[in-house]
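J.: below is the sequence, then the predicted model.
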Amino acid sequence: MSFKIAIIGAGSVGFTKKLFTDILCVPEFRDVEFALTDLSERNLQMIKSILDRVVEFNRLPTKVTATTDRRAALEGARYIISCVRVGGLEAYADDIRIPLKYGIDQCVGDTICAGGILYGQRNIPVILDFCKDILEVAEPGAKFLNYANPMAMNTWAAIEYGRVDTVGLCHGVQHGADQIAEVLGAKSRTELDYVCSGINHQTWFIDLRLNGRKIGKDELVAAFEAHPVYSQQEKLRIDVLKRFGVYSTESNGHLSEYLPWYRKRPDEITRWIDMSDWIHGETGGYLRYSTETRNWFETEFPQFLESAARPIDPAKRSNEHASHILEALETNRVYRGHFNVKNNGIITNLPQDAIIESPGFVDRFGINMASGITLPEACAATCISSINVQRMSVHAAISGDIDLLKLAVLHDPLVGAVSTPEEVWQMVDEMVVAQARWLPQYADAVPAAKERLSKSRIKTREWAGAARRDVRSIEELRAEKTALKQAV
């Protein structure tokens, strides 16, 4: 088979390499063309040299091109994969730093909450530019696979306003299933059958069966509480499991910032999180991890390049959905996964216009979702709170209405648990001014926001957060990796 796959934001080096090798695990895909595009010429050349090394070592006919000209990369593409982070780590740092001044402590800040909402404001205009190019120069009927966060907002904008065939993809469900299989003593995840449904980063395992036997709440709670690691790392998730009756897909840190109960006070944050790794609730944890990962890659690039000269092993193909979706569409080998699409009756007790994440099957006829799913009421209520925030955020991003943006932030569960309306209004002004270069839709609102900030008397504080860690140096990272190897 010969067709073109464009990857936007291909400078996300590790993830791009994973997608690339996954796709090349499909024998029929050895002749495809990969067109890489990114704003950074330097990052593009680094990832291209890595992928070229993979192709050369495995003696493949695969073609890899790289260009900062996005339309050239998209021209004739059948599939477009987006991994973009608009504003990079510079804007992301403000997503964490500015809300902290108002007492809002986030672990990740890329889905909702103050950081995720502003992230969506930066991404959505760019996503619509992608959609415009796809409609104009890609292969007719091209499919847009969005991996970029905030997943629901980006996918919502691409479907409703971009008018492109779009599916949002995430790996949270797979990671949650791996945990459940482990605590239940399964030999592999294939023994676990499950229905997981909700919205991205708030998806719920509403039906669990181990080798055909239904697993109830009490058995699952007991299994997690008995686990020597997860009982400490996932205290918040286990508490939600006890109260809601079902397990959430998302990590302790992710889940903590979508709810109004666990990160509202510093003492509560330290009670519920675990500092063994960023993903369990550390303040700004993903920002620190992303910064360290970037620094490590830039320093250790020769090592990454050398490690690319290895055989592609289909047995090591990851559980990221993209390669499996492409394989199903092109070869008709049926694939079952969890996909982000517009609801339209798939989940009966969530709004019809929402972007939901739920089970579906893929074959040559497309992505076919299992419909008629009803969530437990507590899960639906939590999802609806986020959906309302997402809807307002998308509409604000499209219209450039800063008042609607402030209302979206005000209605966020964690923001509402921590901040007053006056604080929210000032915080949004501050974030929009700080990120103005990435927010063209708010250009007319920036002068007035600056004027309001100059007259404001609302007190803020310089606060690192309840559980902040410093970015580690390359030397510290190298010593840690050496110690881990020696321990093994």
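T.: Looks like it arrived, so ask away.

J.: rest of the way, CA atoms for contacts and neighbours
T.: OK.

J.: please tell me how far residue 109 sits from residue 49.
T.: 32 Å (Cα to Cα, to the nearest Å).

J.: and what of residue 182?
T.: Applying Cα to Cα to residue 182 and residue 49 gives a distance of 38 Å.

J.: residue 109 and residue 49 - which one has more neighbours?
T.: Neighbour totals were compared for residue 109 and residue 49, and residue 109 leads with 30 against 16 (other Cα atoms under 10 Å).

J.: what about versus this one:
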Amino acid sequence: MSKLKITVIGGGSSYTPEIIEGFIKRREELPVSEINLVDIEAGREKLEIVGNLAKRMVKKAEVDIKINLTTDRREALKDSDFVVTQFRVGGLEARAKDERFPLKYDVIGQETTGPGGFAKALRTIPVMMDICKDIKELCPNAFLINFTNPSGLVTEAVNKFTDVKCIGLCNVPVHMKMNFAEILEVSPEDLYVDFAGLNHLVWVKNVWLKGEDVTMKLIDIMTDGETMSMKNIPPMPWDRDYLKALGCIPSPYHRYYLMSDKLLEEEKKAASPEGDGTRAEVVKKVETRLFELYKDEELKEKPKELEKRGGAYYSEAAVSLISAIYNDKKEVHVVNVVNNGTIKDLPADCVIERNCLIDRRGATPITLKEELPIEALGVVQAVKAYEVPAVEAAVKGDKDKAFLAMANHPLVPSVEVAKKLLEELFEINKDHLKQFKF
């Protein structure tokens, strides 16, 4: 097997031990000889800390993988076979602002959706466009595996405005499948879960256990909020009557749309002087503790404390996808991919999250046997009506498209509020939004 070169952009992330562990576990099927961990100059200290842990991990596992730490992105990308992106423009400080500024307008503040998610997309997509220019020049045959949030919007921008081979990835579908297996007390390998929708807004149409449809059985025993939530979303129980009537299972992120009033109340409480802080502020404390652990030269494996960061199954999703492509496995994975008519009531060129066949060609979405019910499709269409102009605004610096995107988002209550939110978003983020003329 030919040797593989992997480049991870955002290599100083606290998530990096996850992906290193993934490559170690798959040493027999992925001949990785070199992993480049790349970060910006401001992230050099974290890159050194997490990179040295990565070196200790591969040494302990006795795998022949060279770990390179660099701030020279172009040098790292040269001749790479796979590029993984997991960066955060503006860091957790920017995320905390994203989560706080909408609250004063009684609008949910969140990392990947609503005004906060829009701010993150506007900061992130131009950087990704620059990365794609480098990929086309330095490693044109590489696959770009994008984990950078908001993953659906970033992946849509890459697929619409570049010809880089890009697949978007999220750990939510894997997390949901693992939860289903736990609830049903079965092996995850015995389940087939049919996903369709958007990133962080994906629906489960059906769950099969060894060929038996157990969707309604699963809905019937989903009784508490903890079993179907994520670290970064307050656990709230689903309304059983609603799920039974719909016959589909929502992702944890649907709470932002289906329980907006309760989530807004929770966020305001957390952001108050008496609260624990926004999710970004909580994560910042977790990361501080993690990097203290990472500094320990006796630590030679991914610490269990990383689970508190919210990235469960990250390495499983990322490395298994890379293996499926490289080994032409023709496996089914849930990824973000160009729609191409898979969900008929969405634009053909937009990006959706769907079960796909993965092989050397990349990701081919599996045709839906039955369309999403209109009751489930409605929120997907509403959010896509925000995402399409949001992507265009981010790439072209178009203020009109930015305004339309903000006004279209279902979490924003009015055009008037949308205008105020956009003005504040621009003011807070102007140093990162060079594509716009202020």
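T.: Cool, the structure landed. Keep in mind it's a predicted model, so treat the numbers as computed, not measured.

J.: TM-score of the superposition?
T.: Scored against TM-score structural alignment, normalised by the length of structure 2, the superposed chains reach a TM-score of 0.87; 416 aligned residues with a Cα RMSD of 2.8 Å.

J.: would you map the strands across the stretch 51-200 of structure 2?
T.: Assigned by DSSP state E, counting those that start in this stretch, the stretch 51-200 of structure 2 shows strands spanning 66-70, 82-85, 143-146, 165-168, 191-198.

J.: want to throw those into a markdown table with mean neighbour count and distance to residue 46 of structure 2?
T.: As requested, these are exported to a markdown table (neighbours: other Cα atoms under 10 Å; distance: least, Cα to Cα, whole Å):
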| stretch | mean neighbour count | distance to residue 46 of structure 2 |
| --- | --- | --- |
| strand 66-70 | 19 | 11 |
| strand 82-85 | 23 | 16 |
| strand 143-146 | 24 | 21 |
| strand 165-168 | 25 | 25 |
| strand 191-198 | 23 | 32 |
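
J.: any chance of these in TSV, with distance to residue 152 of structure 2 too?
T.: Output for the strands of the stretch 51-200 of structure 2, formatted as TSV (distance: least, Cα to Cα, whole Å):
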stretch	distance to residue 152 of structure 2
strand 66-70	28
strand 82-85	13
strand 143-146	9
strand 165-168	7
strand 191-198	7
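
J.: looking at those, which is closest to residue 287 of structure 2?
T.: Of all the strands of the stretch 51-200 of structure 2, strand 82-85 sits nearest to residue 287 of structure 2, with 19.0 Å by Cα to Cα.

J.: how far does the closest one sit from the chain's center?
T.: Distance of strand 82-85 of structure 2 from the chain centroid (Cα atoms, centre = their mean, to the nearest Å) equals 14 Å.

J.: what does stretch 231-245 of structure 1 give?
T.: 22 Å.

J.: equivalent analysis for stretch 64-82 of structure 2, please.
T.: So, by Cα atoms, centre = their mean, the centroid of stretch 64-82 of structure 2 is 22 Å from its chain's centroid.

J.: show where that stretch falls in structure 1, residue numbers please.
T.: Residues 61-79 of structure 1 are matched to stretch 64-82 of structure 2 when aligned by TM-score structural alignment.

J.: now what about the matching stretch, what contacts it?
T.: 3-6, 8, 30-41, 44-45, 48, 51-52, 55, 80, 133-134, 137-145 (Cα atoms under 8 Å, 6 or more residues apart in numbering).

J.: ditto for stretch 180-198 of structure 2
T.: Contacts of stretch 180-198 of structure 2 (Cα under 8 Å, 6+ apart): 152, 173, 177-178, 202-210, 218, 221-222, 227, 334, 336, 343, 351-355, 372, 377, 380.
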